[in-house]
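> coordinates only, sequence not included:
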């Protein structure tokens, strides 16, 4: 398989490319001077160029914003540290890997780990001088952070629930296959962090071999995301991805995938030319075709994506700029065949399932509700210690979900009571039925205190806000209704807030825009309802909506459908 590099964007790079494009251009395939910068003992930070470059190695530089002003007053450098995000296609970890990752969080991180909305695991609080040891420890667990961030294809997601059907066993491995197929080929990661000897592979004639056969010297214009969903569950929010693959089963076996393209949820306040977009379903491919289909879709974005304005660089803008008809023709020319007609499918929900279920192999799994993916011990429960104890006894595997939850997989029936006892002993209920439907279906991004993009709180605030909203839920008999609420500290979309039936996007400290009306199954975006609300206003507005919903909803009508039907927001 060969990739066609369109020279036009590259020729225009010197004059018109963004600053990040120039950093990639002079990086020597992601090497730059990262190795020297991380050895620099003068500062806990790295250079501005390397802040961008280290993202391709799966890390972001952050500082503790809770103490930023205090340190400025003391004329101290900000409290810099690094977040490292693992690449875990499909979110699948063994018990042995879980133990090693738990060790990393204790030895090098802030004592916690966090399941992300892309089914990966990330560590916070890694200091600069521990980065290399951290990545070596990850490597010892047969894991890496390559493509965890940066302008490449990110972690490939897949519906993780092994109890869905026998088809699941056929679908799940494709997450790993696609991830491997689209992985950057530069050896910079191995040279810088794992002490691999630097060298260039030569081909006949003594020329250096092409380092990146897919990505080229400049990689992609922006990040790229792929997810696989298995109907009727859209727990991956498949339409939020640059490529969404919807598994189609026939006669109990995987027939192939419906292909959706151009999803993306981020936007920028004050720029009407930025917007969220759901992916468009364009056709069907067989399993044998899916790697080639993904490869060439990525290559089209590489060749035609906007490299001048990073706010407009995502694949969704490329599609809207050139049109779906153009894109499909370009894709068909590169593939040498046309996608088949879309096959029938139907989604029911974007939510996870909690509690015990038997799987098709005669074993059991347990869906655990985690509060925004954070694995920690605190005053109310010691989940981190409980999961470690389960892993140490090799009682289960671990699969992370796209909704920041965790599934314990492969549990023998004889061990169910053992697992439950461990969780109870550590103050953690194995069943989420005691939680309100709003809390069970909530998602929040990290936001403050570590995310540099955050304008407001999310993970640290949403639990308290939900407690106050539960007063209204109880008043109107809605406590156990599944209503999906999502909060992000900025409009970048990490918590998929624009796909929440209730979406809250931070504008400034303590103030949020309120969005309403996304569908329960993830095929409709929400719409702006009120701007710049403080907590009191949020509680008042949602109390009014909850009473209207309880009084006037139709049978089995979701909250998102109700606010559309009642014209609180328009569908279009």
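On my side now, so go ahead. Keep in mind that this is a model prediction, so the values were computed, not measured.

> from here on, just use CA atoms for contacts and neighbour counts.
Noted.

> burial count for the nearest residue to residue 341 once chain neighbours are set aside?
Nearest-residue entry for residue 341: residue 283, 5.2 Å, with adjacent residues in sequence omitted and distances by CA to CA, 6 or more residues apart in numbering. Applying other CA atoms under 10 Å, we find 17 residues neighbouring residue 283.

> for residue 283, list the residues it contacts.
258-260, 339-343 (CA atoms under 8 Å, 6 or more residues apart in numbering).

> of those, closest to residue 237?
residue 260 (11.7 Å; CA to CA).

> now name the helix or strand holding that closest one.
Assigned by DSSP states H and E, residue 260 falls within strand 253-261.

> what packs against that strand?
The contact analysis (3 or more CA pairs under 8 Å, 6 or more residues apart in numbering; DSSP states H and E) places strand 253-261 against helix 167-171, strand 243-250, strand 280-285.

> can you list the residues that contact the shortest one?
What that stands for is helix 167-171. 161-162, 230, 247, 249, 252-254.

> let's have those residues in TSV, adding neighbour count and distance to residue 520.
As requested, the contacts of helix 167-171 are exported to TSV (neighbours: other CA atoms under 10 Å; distance: CA to CA, whole Å):
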residue	neighbour count	distance to residue 520
161	27	19
162	23	22
230	28	16
247	27	19
249	21	23
252	10	26
253	15	27
254	18	25
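
> ok, of the residues you listed, which one's closest to residue 148?
So of the contacts of helix 167-171, ranked by how close each gets to residue 148 (CA to CA), first place is residue 161, at 22.6 Å.

> could you list every residue that touches that closest one?
168, 407.

> now it: how far from residue 237?
15 Å (CA to CA, to the nearest Å).

> any idea how far residue 408 is from residue 357?
For residue 357 relative to residue 408 (CA to CA), the value is 11 Å.

> what about versus this one:
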């Protein structure tokens, strides 16, 4: 029999009782949805998360004595980042009809709609499900969206296996309660892709106590997981999904002919932490072992059961699987997993070095067709000034019905593109001000990520998405000042320590610690294979330049060939960084010549001027001078 996760005498967190009395994710959500109010209660909010939505409010509009402007954020569940043309069109339309006219690509390869009123939530979820999508399990104490490399490399069988098993594991660990369909579709299940019979059989098979024999949830029971549970599937060498940051990561292992043999398994990664709580910390996943393909579903159940039954249900900040493994050690954890599995795992197979890939730009997908990776700054799909990404994606989707894959770096890939359509698609992008050539994208912007933070996230203590573009511009200026213009540095920012944009893996990570202040982490790797470390607890936004200049100057002075900023920080150590910074004297600024004057231009025009400068590889003032001379010559 399965171990009972909660004994009657055990003191547990409040949320455990909410889950227990929810009737398998129904109440009080179902009842409150029928009420003519603009918000849910705190208990209903917790159950709402399992259905893929968070209740938020616009913190920019909050005024003393007035009720909060409550809105819902809705998040999709789409394994491997797959979004069909039909589903994208539906979600895009919902963002205009019920949302805030934008979409957000998440760092777990999903889409978010912000700004939905409570009264429109049911219509929104119903429309998504009827377009072959889902939001079930996108949030909550449950298996989240299963990630996989987004590249549609049709001549690489291992990439195909990664997609296939991301789908199958998502199905295997999907909640079985009918609550989702009862609440959002009045009990009607929309037409969906038939689940693989092998997955159905594996879920139903009770091996050494992995399953509950009673109730609607054979794997989760009435208490579900202690906290969220995150999985990924990738191929050797491809770290486009930050494999060390998940509870479970599978690595496809094939034979020389490309046939699937099994999977390397890593467990115990996670990013979330709490400021000033040393017992909370980010952690990299450990190698667990190797499993043959025929045992992979039973292994996933065994890992889930171990965390389900032994994870901390008293202290939620200590409830992730990474803490269980940290407390037990990987050997004890492996032994418990093997007890559920009923057999020993094989040793971890050798792997090549990991490399981060973003797949931006045009590529041949291996079968004569093309795919196109489009960079989306901070994942925000919107029309703003001359840059009309939302309109471009609408037009491409409508005219070509292309499937897409979202990426872990919150970008987007269109694929199955006929080569004859390449020029027309490029024309649409150009007309909407979108750059498809990754070499023309600012290098800091290309590799950066930020969480949404203010004004929608209730956990944010400071800005992130809205602040990062300006901060990157300031950092670029510092890099240019020390002779490192164009340097590639992985920069990630979050408005709180929960780590949604995975800042603890960045070469330079900013983590909100107070209004307009950030904790700074240094020393991550460009390929996301090593953990950064906290360098300073509270850096005011206004001091970013003076803080970074000596670090960059030291990097410029002493870096080795091909060494990245994160590798440099790890090599020299924080003591050396601090010593150099304390003794650093900024070079005297150049004397401004008397014939130099400043002229202001609108933001959109400046962006175009900056892009032209990069494209033509000449200074902006030279382009302006030439344009003005041509203008006055016409008079």
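Sure, I can see it. These numbers were taken from a predicted model, which means no experiment stands behind them.

> can you say which of the helices and strands packed on strand 253-261 of the first structure is packed in most?
Mean neighbour counts were compared across those using mean count of other CA atoms under 10 Å; the top stretch is strand 243-250, at a mean of 24.

> show me what that one is packed against.
For strand 243-250 of the first structure, the packing partners by 3+ CA pairs under 8 Å, 6+ apart are strand 226-229, strand 253-261.

> distance to residue 294 of the first structure for those strands - can I get that in TSV?
Below are these laid out as TSV (distance: least, CA to CA, whole Å):
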stretch	distance to residue 294 of the first structure
strand 226-229	9
strand 253-261	9
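
> could you identify which of these is most buried?
Buried most deeply of those, by mean count of other CA under 10 Å, is strand 226-229, with a mean of 28.

> distance from it to the second structure after superposition?
Once the two models are superposed, strand 226-229 of the first structure sits on average 1.3 Å from its counterpart in the second structure (mean CA distance after the TM-score superposition for the first structure).

> follow-up on the earlier one: run the chain-centre distance for the strand holding residue 260 of the first structure.
21 Å (CA atoms, centre = their mean, to the nearest Å).

> give me the contact list for it.
166-167, 170-171, 239, 241-249, 279-287, 290, 316, 342-343.

> quick one: residue 210 of the first structure from residue 150 of the first structure, how far?
Counting by CA to CA, the gap from residue 210 of the first structure to residue 150 of the first structure is 20 Å.

> what does residue 244 of the first structure give?
Using CA to CA, residue 244 of the first structure is found at 20 Å from residue 150 of the first structure.

> do me a favour and get the end-to-end distance for stretch 429-446 of the second structure?
17 Å.

> over in the first structure, find the residue span it aligns onto.
Mapping stretch 429-446 of the second structure onto the first structure (TM-score structural alignment) gives residues 423-440.

> give the buried residues for that stretch.
Of all the residues in stretch 423-440 of the first structure, those buried under the rule 16 or more other CA atoms under 10 Å are 423-424, 426-430, 432, 436-440.

> skipping adjacent residues, who's closest to the most centrally placed residue in the second structure in space?
Computing the C-alpha centroid of the second structure and ranking residues by CA atoms, centre = their mean puts residue 107 first, at 1.2 Å. The spatially closest residue to residue 107 of the second structure, leaving aside those adjacent along the chain, is residue 408, at 4.6 Å (CA to CA, 6+ apart).

> ok, back up a step: okay, the helices and strands packed on strand 253-261 of the first structure in CSV with distance to residue 109 of the first structure next?
Converted to CSV, those look like this (distance: least, CA to CA, whole Å):
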stretch, distance to residue 109 of the first structure
helix 167-171, 34
strand 243-250, 33
strand 280-285, 40
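
> closest to residue 564 of the first structure out of those?
Once these are compared by CA to CA, strand 280-285 is nearest, at 21.7 Å.

> strand 243-250 and that closest one, what's the angle between them?
50 degrees (axes from the mean of the first three to the mean of the last three CA atoms, to 10 degrees).

> average gap between whichever helix or strand comes after strand 280-285 of the first structure and the second structure?
Next in sequence after strand 280-285 of the first structure, counting helices and strands by DSSP H and E, comes helix 290-304. Its aligned residues in the second structure lie a mean 0.9 Å from helix 290-304 of the first structure after superposition (mean CA distance after the TM-score superposition for the first structure).
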